[in-house]
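1. can't give you the sequence, but here's the structure:
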């Protein structure tokens, strides 16, 4: 099959004929002079958007200047200049790019001179534009149609931005991007996912988009709400002609590779289909237009493991299912689940109304209903997870669905007030609903082990899914008032929004149990029922030790006591509400944004932009207080009040941009551009809401553990073992009191994230339209964000692990031996600002669009970007405590600077497209994207707790230079001697590209990088005109999109490498438990070396290393 698809692709390549809330508009400005170069005042100018007949009017000012603001993107436009006694000048073929200010200067001639029609800028490259200042990328509809997209996703195209790495831009995390469509927020602003919603589907159809703009450093103050990138899309609109298309895209197992070098990977049955239809046209010609797109996705993904290839036994599981039904009246669902589902239904609709020559109204609506099915969570799972895998088969009741639904309405009114003034008003409302649901109703989660430490099966409500929901409501308004005063275009405006969040999350709310075996569980249930029958239905006083397993038909090895670790302990956990109802974390935030700007056309060669933006967040939420926490004093004398958010603080963002053209003529053009300024974004609001949900008064926690000794005998600790009832309210205290829990707090001086960016670039147009660019971007953190555990105290000791003395301080637990007597909380994690962080990136780029000659229709673009980004944290977790404890560091409470996850050493990016017109009835388009990049960064950490903060696997390791630096630390472990362990350790360090270069140093956070990967994606489409009459045609389009085309050509190519021991934190040195310093001495760390580890990397056998193909068919009429 692989050869068949390769042959089909090559056939199309060779003989294609054989298969017959940001700125969402553009502007235009310039100067009108006579043949003596004198400015002409009062020239009448009309710009007509020919597809819709929309007309815009203005006249020239005393200095001959004019401007059209808030124009529709695209075109073509016809612009006519008329003046009494002069010939009418006409410019045609004008197409406008999103955010562009097209400069169009005209010389008027007296009516005695004959004129020819002038077709404008057929060879115009929007890079050479007086409005361009900072780093950005424009993705046109043509690029979306011709370049490869295996997922039909916006992400497939934003990667065309040179200074990007995955979804990160300029080294800044994706969490700080601002994604908009027609100005409507399409962010997951709460921060629980990388895109809008968490179902893993696309929020809007790629078919509905006209253009996409990726802005990393725009110095126009109208663009705000991000420190990473502003990703701004505009949808298609109707015209005076009716257009329609229907399409289908599909992927299947036969369209996927199964060989990675010498490995053969089975491809299970799956299906992936997308269907859609688009309609557009006039309702009233030249007046009212519509566009609508409807699309649906239907995907089924296989589950590789069932009882046929797992240690779990179908007979045992069926018996367990019968037992649950008979004894507890509970149906756990199926245990041989063989697939998961993803579905999405989308609608994009738009009306454009030319009310009159001065007012244009646009109405937009976006709809999404989607879900995907998920395997049981690995959070808090036994060693091997919960499956499905080679060890464990869970019941379907432990699976869960993630639902993501939204309705978004937008309206914008474009008003021309007079020749000098115009206004653009945009208002919108977004209703987003994310929630989880599951089969079987609510029931405690039960993990049953295999008699050791691995899971055997799981059933019941997934521990994180009870009332797991997020309701988001956003009201937004943006208004831009523009005034033209000759060389100055003044803008004043507002970009403000009100956001209301309601978030529900309570881990273990239905209760979570762990049992050592199926028989252990059955014995506990039967004993509990017998006890309750004898005690009027009460479980008070129940103790499993009072029952004999043999009386219930079980062997003496059955204890009914859980054994979820090597030490063995009974475990039951439950979080319960301290109020009458389930407590949701609710926060309301109003953000006021005001700005003013002057675009100053100093001369034909120099344009300056000067602006100031002010953003003020107001937290409008009443929170509960915690008197016990408020009474305590934490590190550095800090007192906290969980009932108060920070007061409103204005944040000022001044910006300056420039564009200078030393020369611009038929011999070439040189453009020097750039700017500097402050960019203020928004934080992931889940970090803010952590304070509302983790204040120590909303929830109580039960954690029951009956410890066993080394001989598996129960140690009486005064707590009875619990009996399983299936009732989630059985053990909830009648009058619960809040237990000691984690506290999240926001620093009273906290400010929204802000970053100072400086950009300088030169664009040189030469030859027949080639454009070379060199660009430099430097960013400095002003108010970055990190999490600080102010409830954790340092001791006077330090850790000796072979490195420099006093590099790593020692902590004594997370709530013991503190200064004072804090007992009301465990972790107390404060959201704070830091200014420690910076990045520097350079891009070299060369591109050309061939508009004539034998290569007409060819587009080439190549870039190489390199640099690095450093910061205090990546902020990868949504929970405050997790964000703190998962940050790799020497001292987890210090503002240590390391590489960010989005930092990249070098990225080569090539893209090309070409359309071959075989005849007036057939054409074939080819597109490719090639990347050479580093897939990820990672950190070298100890496996264990090196600094006594009770957090494991987040302590950066010391890389020994020689044996003398490990002889006091390295234990033999699984080796015969310390010498053998050192030989293995030294050999591993020497073969590793990062460790070998940093011997005698502490590893850096994200200091190590994966080997370079090479990926070539290819697109081939063939158009056949099946009908053509009176200027109208019907076209049938066949397309193939191939991801990792190199692997299709050769199974040894396109292979991505991953790490042997983990992609984020690599741990090959394990710290035994029970270590720590004496009262007076520093702590000498001991560790063991992993056995049979001789390579850092291995081939990644997953989809990323195998070719995939998507077939599409589209009918356009």
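-> Done, it's in. Bear in mind the structure is a predicted one, so any value in this text is a computation, not a measurement. Residues are numbered from 1 along each chain as shown.

2. From now on I want contacts and neighbour counts done on CA atoms only, so please keep to that.
-> Fine.

3. My reading is that residue 520 lies in a strand. Confirm?
-> No. Assigned with DSSP: H, G, I helix; E, B strand; the rest coil, residue 520 falls outside any strand and is helix.

4. distance of it from residue 336?
-> Separation of residue 520 from residue 336 (Cα to Cα, to the nearest Å): 23 Å.

5. And these two? Which one has more around it.
-> More crowded of residue 520 and residue 336, by other Cα atoms under 10 Å: residue 520, with 22 against 18.

6. another structure for you, compare them:
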């Protein structure tokens, strides 16, 4: 099955908004921030035509503005960073430099400036920010999770979505009591939502490396029309960028099989591997200082754990499964003689492995003082062997199938400073997703018979009990869903 969400009509509407002067400030769809304020003299009179230079000290990115007739200025679509400086100059007046400002997702920072005449202030005045109160206008409530939070808080499985529980309205991926399918996922302001499940694009343990996330935000009660696909709320993440300093990291976690108990939770001797390895790295830095930067991140995981199917070894196991070994043997004999079930083991303990990978790359290019180009790509792949079963009480081994989940999103963003009062940001993304479920190798690829035997009776501890056992195929496999999603967003 293929799906495509993009029409010439939609593109036409977007370009009409762009070229016929429909001016909006859409902060919910854009992940960037803004700095605004008023410049006055010591008497409280607005200074008209004062020049402001906003600079990201980590990358060299700059943006400028000129105050209007009321002394006000606004700089929109600022890339997120932890070290911005604001320099204000006006002819005949001293220069003020504000440093150390952190700009996070959705922030609308208000910075009012008072300049002194040069006769009273002959040198540049520097102000270091030690406590900045961000004034943020939002339609709904939100919870921000920073890179520091992700680095210091324990996260099982290396999925940043686990930290969504920091929001008081969250229950996992369910927000405000809504279904998880009512939660919208965005990365860098563009959709990361699966057309199939309406959740995150990858069914694996993670869809993007935690090492690639700068910060994310959980927003609810948002009535902005641009967030119409989020009945419950929005999980909006922003990715990291390279800086003028070469930096990197590497990690490895190994829960080796020999470190695990020899016995399973029932006290039986464990026969199959029980281990998990998580590994990855990041690397970022300048290609051309103050102009061209890169950032790379990789995250991998190997998860091996036993798959137990009616693994009867003790009388306690017979009670647990409501099935005696004698009845199970009789069932398997009939299944093999009458229905062609393979002679290989269909119950017991089986080796099961899952491999997950994500790779992220981003380039930021300051083409000139007016244009910033960003290109980023995120790829994820998850192969879950014997990861799909049916809903019968007991499914034979041949019922279990494999599931492959792949997603790739390629985004290009161009921020253009049209004038000192007008900024435009154009984003284009292509999102590809594939969910491919295949039946067990013991079964034919198509026209697979499926049989559910109900009330398989046994005598266990003097009691007459029964259960349901399934053989053959299942309701979920084979299944293949492939989608191509094109998205165009313009913030003027």
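-> Yep, it's here. Every value quoted in this text rests on a predicted model; they were computed, and no experiment measured them.

7. residue contacts, residue 441 of structure 2?
-> Applying Cα atoms under 8 Å, 6 or more residues apart in numbering, we find residue 441 of structure 2 in contact with residue 398.

8. Checking it next. Helix, strand or coil?
-> coil.

9. likewise residue 70 of structure 2?
-> Put simply, residue 70 of structure 2 is coil when judged by three-state DSSP.

10. Pull the number of nearby residues for the nearest residue to it once chain neighbours are set aside.
-> Excluding the flanking residues, the one nearest residue 70 of structure 2 by Cα to Cα, 6 or more residues apart in numbering is residue 46, at 5.8 Å. Per other Cα under 10 Å, the neighbour tally for residue 46 of structure 2 reads 19.

11. got it, and residue 394 of structure 2?
-> Residue 394 of structure 2 has 21 nearby residues by other Cα under 10 Å.

12. do residue 112 of structure 1 as well
-> Neighbour tally, residue 112 of structure 1, other Cα under 10 Å: 9.

13. now residue 984 of structure 1
-> 18.

14. And the helices in the stretch 251-400 of structure 2, which stretches?
-> 315-321, 325-339 (DSSP state H, counting those that start in this stretch).

15. Buried residues of the shortest one, list them for me.
-> So the one you mean is helix 315-321 of structure 2. The neighbour-count check on helix 315-321 of structure 2 (16 or more other Cα atoms under 10 Å) flags 317-319, 321 as buried.

16. can you list these in a markdown table and add distance to residue 399 of structure 2?
-> Converted to a markdown table, the buried residues of helix 315-321 of structure 2 look like this (distance: Cα to Cα, whole Å):
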| residue | distance to residue 399 of structure 2 |
| --- | --- |
| 317 | 21 |
| 318 | 21 |
| 319 | 23 |
| 321 | 18 |
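
17. Among those, which one sits closest to residue 223 of structure 2?
-> Using Cα to Cα, residue 321 comes nearest to residue 223 of structure 2 of the buried residues of helix 315-321 of structure 2, at 50.0 Å.

18. Surely that closest one touches residue 310?
-> Yes. Counting by Cα atoms under 8 Å, residue 321 of structure 2 does reach residue 310; the two are 6.7 Å apart.

19. quick revisit: alignment lookup: the residue nearest to residue 70 of structure 2 to structure 1.
-> Applying TM-score structural alignment, one finds that residue 46 of structure 2 aligns to residue 39 in structure 1.
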